[in-house]
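# here are the coordinates; sequence isn't available:
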């Protein structure tokens, strides 16, 4: 009898455990995102034109003393990742490698990447892929439109070339000659990196001959030149003869630099990542051109409505399992199931649909996905709305203007946003207005063309259609730059200094300070209007002085003047 009870208990335990294992469910749609045709190519004439331009710039910079000979041995530079998400964007993953360098010189379709695979391409014209292509994923065109992914310098160096002003929405090869937008960086070991296909007018404002640090902004990923989708093409040469290509990935089939990697931390050949999960009001559409890409993102639903659940993968591998779970507002499980990959994909996406009950519990539901040791969760609302979320509000100085970036989620019934500015941190005035888009994810930017001298304080005012107003935290930007607000004419001077005031300055202070740091002349609480003022300095001894301009006790300009 005792043995029988043990047997019955064991069977019962097995049944309970089995009942808790989610069942396998096939997706309602999706699959591999094909990169057949998602390529880039440069004609020999275009490549020769770029090399001529770079060599001419190199010679010019050396003559001006702006470019020094290499100080490190060739190949000693270690690269950082050349892409980052812009502030306010927080996808778990935002790109994947579509193509590596081709190490098989034969064509066509004679392919060999650094790891002895075939994740590269060639062309019947004789072109073997010469760089690493990092494609935005998912919804590449939307990411590009929002400037969501920035290109940064993989290593410190000097800008030796820039190309800008070219069309950036290509989704097929150009029917006539077309150039890309690009930045070219030469490093301390003499190697040169080409960052190509950038978004038009997104390039760094730094001119040729200036230095950049590793991780410094260069531009935004685009699809300029001979390109079929938004991606970064990173092409590297060991020297400025441009006759020795580098594949930054070290591997057994790398015919250029062998197993020596140029990355600080080289990623594996496969980086299995769930880049993003989303909820949709209809099946998502992923096309090769901007018009064919339809996100259909939605987060607010009602009884009996169909919810589409999307998951977007990089390097999803054969037999990898994903567990999908839907949780009610009280965190009880509404549905759960597994999904097993039938093969290996470079880029893949899947969606499932569920029909909500006719009397679904109202509140915030959750879509939870477990994959490759990580868990992602996204919320959706049923019979209510998700509250507006201010993801980020940033103010950054760009030369003489201030750039304001706003990212929100779950806009519903929002009227507009007011951009408020203050010169003292207490009294704010509106300097700009943004109409709300009322979409799930929104990104706005605005430029304050006339910031005040000194510290500018910014707040974002969020206004609902029902009149409810909320404010963000304060952001501060100091506008201090020689010659920005004033300039000096007639320098050196004999009797007087002619100071040009470019912007109206309230409660300003002017000082002349000698080389010993002593204030030899000062005027306070000046209300300076645009135009010229004369500073009587006839009594000063000959020598060098600093003319300092302050507003509200902050230095906003400084000029070196010489008394003859």
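Perfect, I can see it now. What you are looking at is a predicted structure, and each value in this text was computed from that prediction instead of being measured.
# every contact and neighbour count from this point should use C-alpha atoms.
Will do.
# from residue 291, how far out is residue 38?
Remark: distance between residue 38 and residue 291 (Cα to Cα, to the nearest Å) = 16 Å.
# between the two, who's got more neighbours?
For residue 38 and residue 291, the more surrounded residue by other Cα atoms under 10 Å is residue 38, and the numbers stand at 18 against 9.
# who touches stretch 54-70?
Surrounding stretch 54-70, the residues in contact under the criterion Cα atoms under 8 Å, 6 or more residues apart in numbering are 158, 160-161, 187-190, 209-210, 240.
# for the buried ones among these, write the corresponding ChimeraX selection.
One line in ChimeraX is enough to select the buried members of the contacts of stretch 54-70, burial here meaning 16 or more other Cα atoms under 10 Å:
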select :158,160,161,187,188,189,190,209
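# please enumerate the strands of the stretch 301-450 of the chain.
Along the stretch 301-450 of the chain, the segments classed as strands by DSSP state E, counting those that start in this stretch run 306-314, 321-327, 333-340, 347-355, 363-371, 374-382, 389-398, 401-409, 414-422, 428-435, 441-448.
# would you mark the buried spots in the longest one?
For strand 389-398, a neighbour-count test (16+ other Cα under 10 Å) marks 390-391, 393-395, 397 as buried.
# okay, one more to line up with it:
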């Protein structure tokens, strides 16, 4: 090893200043209700309570004894961590301006010269709050059981400043008469429940947004004493400057110092300031040896004298680099940030091993881990077709050394059929394996048990790829041998590109893959996701258990994040052995509709209607290889 390489590999013990980053002020995620706005919201609450009283449903006031509340935010499945922080607490000092006192006798709140004293708890998403808002990453949930007494939706949700515009909200009255306000919700996200409906603690109420007078996506949670003429605000936090018993089942610490996430980026991230309302994470988990990688840490409640230790580990666990970092302590340097991020740019030198690397950090007694890959392997997953022979194709899922193919074509009688291929890698880079045809239970009768009833070997296939990515398919099926030249199916602005990964795909936002229900093996859904459109091919069974396939030529992204479109099925087609032009007639007849909702990058639900049959099925990515083998991860 050269002296230069040896020096590079030595762990760094000294504190290393970041190459960039910043701390954000608490006002980056705040709000300011004008007296008129507060009066309007109080009127909604008052009228709601009066209506409940008239219906005999209103809970009696009981001196604001609320206890046992849960945190009013919950990450969606797949986001896997609490990507939030608190920017402001209740200001209990009625004087103004700059006369601030929070429950812990600190100054983590604000007031204004106009007489506004912050009356709630502001809980923000971090990092990349606008991206998280767009993804619906964080649910607003009921902090306690209660009844809905007010609700508004339909207001613009990308506000970035103080204004007089209306906010989206839900009000919930609890059993002791207190009322919780949930403000600034995302447009179109509020619960489907209506006035007078009951909710339980932890139940979905909406999504974080930035509607109304708001400087960024956050939840303003405000607790009121109910029937009081001016609806006295209750601070649910107990501390040195608030002797009231805590309203929380488990009160969070005043300083909840933590690393919300680590990230690897292909260029420094961009965190916007108002009036910009979109951020640029520039995240990546895949890099080539020798390229520059931006390693970033995103903190909540970061203070001075809280050192961090960072490490970059090779696939074998050895440390390739380490360094320390603490906030500077100059006389003009802030001592606290509610949200902050800092990054360092390094290269992983050429010659370092390919595979799964780890970027990790120790901070405040916890270790945060982020995985990334150096020189991940090429993956052949895609839909392949011949544009001069539309109406048939081959979908491949590349897992480890296996190519699993679902082949959509037509039988000798002209009816649709699907075949499957299980091809293993050969030493020359080709893949070879058997071809099967399957029978099963008719689509509408599949119900929680295996869908296939019979598997028949009908031939063999050899798959060879050239340097352009095109595929030569040589096969012998039912005694007939043929050779077909196929290319990736491109319908978006850019071709699909896939790599093999051993990392979790939970946060993946491209859903190209084969999806199935593990409790019902024998049917599945192949997706090619390009831009805002998905092309789907669904293999299942028709009358008498005969194999069939159904297509969805255009499942388009909807404002709520789902994908919807029509389902088609050819009436007849040209038998596989005879295809020399179009394999069926176009347009393909529509037979129904489908909707796909993705819970995360690994789990989804398909709902469909074909004729009088309507069903909804949970689906997940199909995995046939063992743990630790590379699986497809696609993008454009």
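Right, received. Where do you want to start? On a predicted model such as this, the values are computed, not experimentally measured, just so you know.
# quick one on the thing from earlier: ok, so of the buried residues of strand 389-398 of the first structure, who is nearest residue 8 of the first structure?
Closest approach between the buried residues of strand 389-398 of the first structure and residue 8 of the first structure, by Cα to Cα: residue 391, at 55.1 Å.
# residues in contact with the closest one?
Residues touching residue 391 of the first structure, when contacts are defined by Cα under 8 Å, 6+ apart, comprise 88, 406-409.
# excluding its backbone neighbours, what's nearest the residue opposite residue 356 of the second structure in the first structure once aligned?
Under the alignment (TM-score structural alignment), residue 356 of the second structure maps onto residue 364 of the first structure. With Cα to Cα, 6 or more residues apart in numbering as the criterion, residue 364 of the first structure has its nearest non-adjacent residue at 4.5 Å, and that residue is residue 381.
# right, and the one you found touches residue 299 too?
Yes: checked against Cα atoms under 8 Å, the pair residue 381 of the first structure and residue 299 is within contact range at 6.1 Å.
# give me the distance from the longest helix along the second structure to the chain's centre.
Longest helix in the second structure, counting residues (DSSP state H): helix 35-55. Its chain's average C-alpha position is 36 Å from that of helix 35-55 of the second structure, according to Cα atoms, centre = their mean, to the nearest Å.
# the second structure: matching residues for stretch 134-152 of the first structure?
Aligned using TM-score structural alignment, stretch 134-152 of the first structure spans residues 123-141 in the second structure.
# can you get me the start-to-end distance on that stretch?
End-to-end distance for stretch 123-141 of the second structure, by Cα to Cα: 13 Å.
# between the lengthiest strand in the second structure and strand 547-557, how big is the angle?
The strand that spans the most residues within the second structure, counting by DSSP state E, is strand 452-465. Between the direction of strand 452-465 of the second structure and that of strand 547-557, the angle (axes from the mean of the first three to the mean of the last three Cα atoms, to 10 degrees) works out to 70 degrees.
# and strand 452-465 of the second structure, which residues are buried?
Taking 16+ other Cα under 10 Å as the criterion, strand 452-465 of the second structure shows 452, 458-465 as buried.
# and the helix or strand just after it, which stretch of the first structure?
On the C-terminal side of strand 452-465 of the second structure, the nearest following helix or strand under DSSP states H and E is strand 471-477. Using TM-score structural alignment, strand 471-477 of the second structure corresponds to no residues of the first structure.
# any idea which helix or strand comes after strand 471-477 of the second structure?
Going down the chain from strand 471-477 of the second structure, the next helix or strand is strand 480-488, by DSSP H and E.
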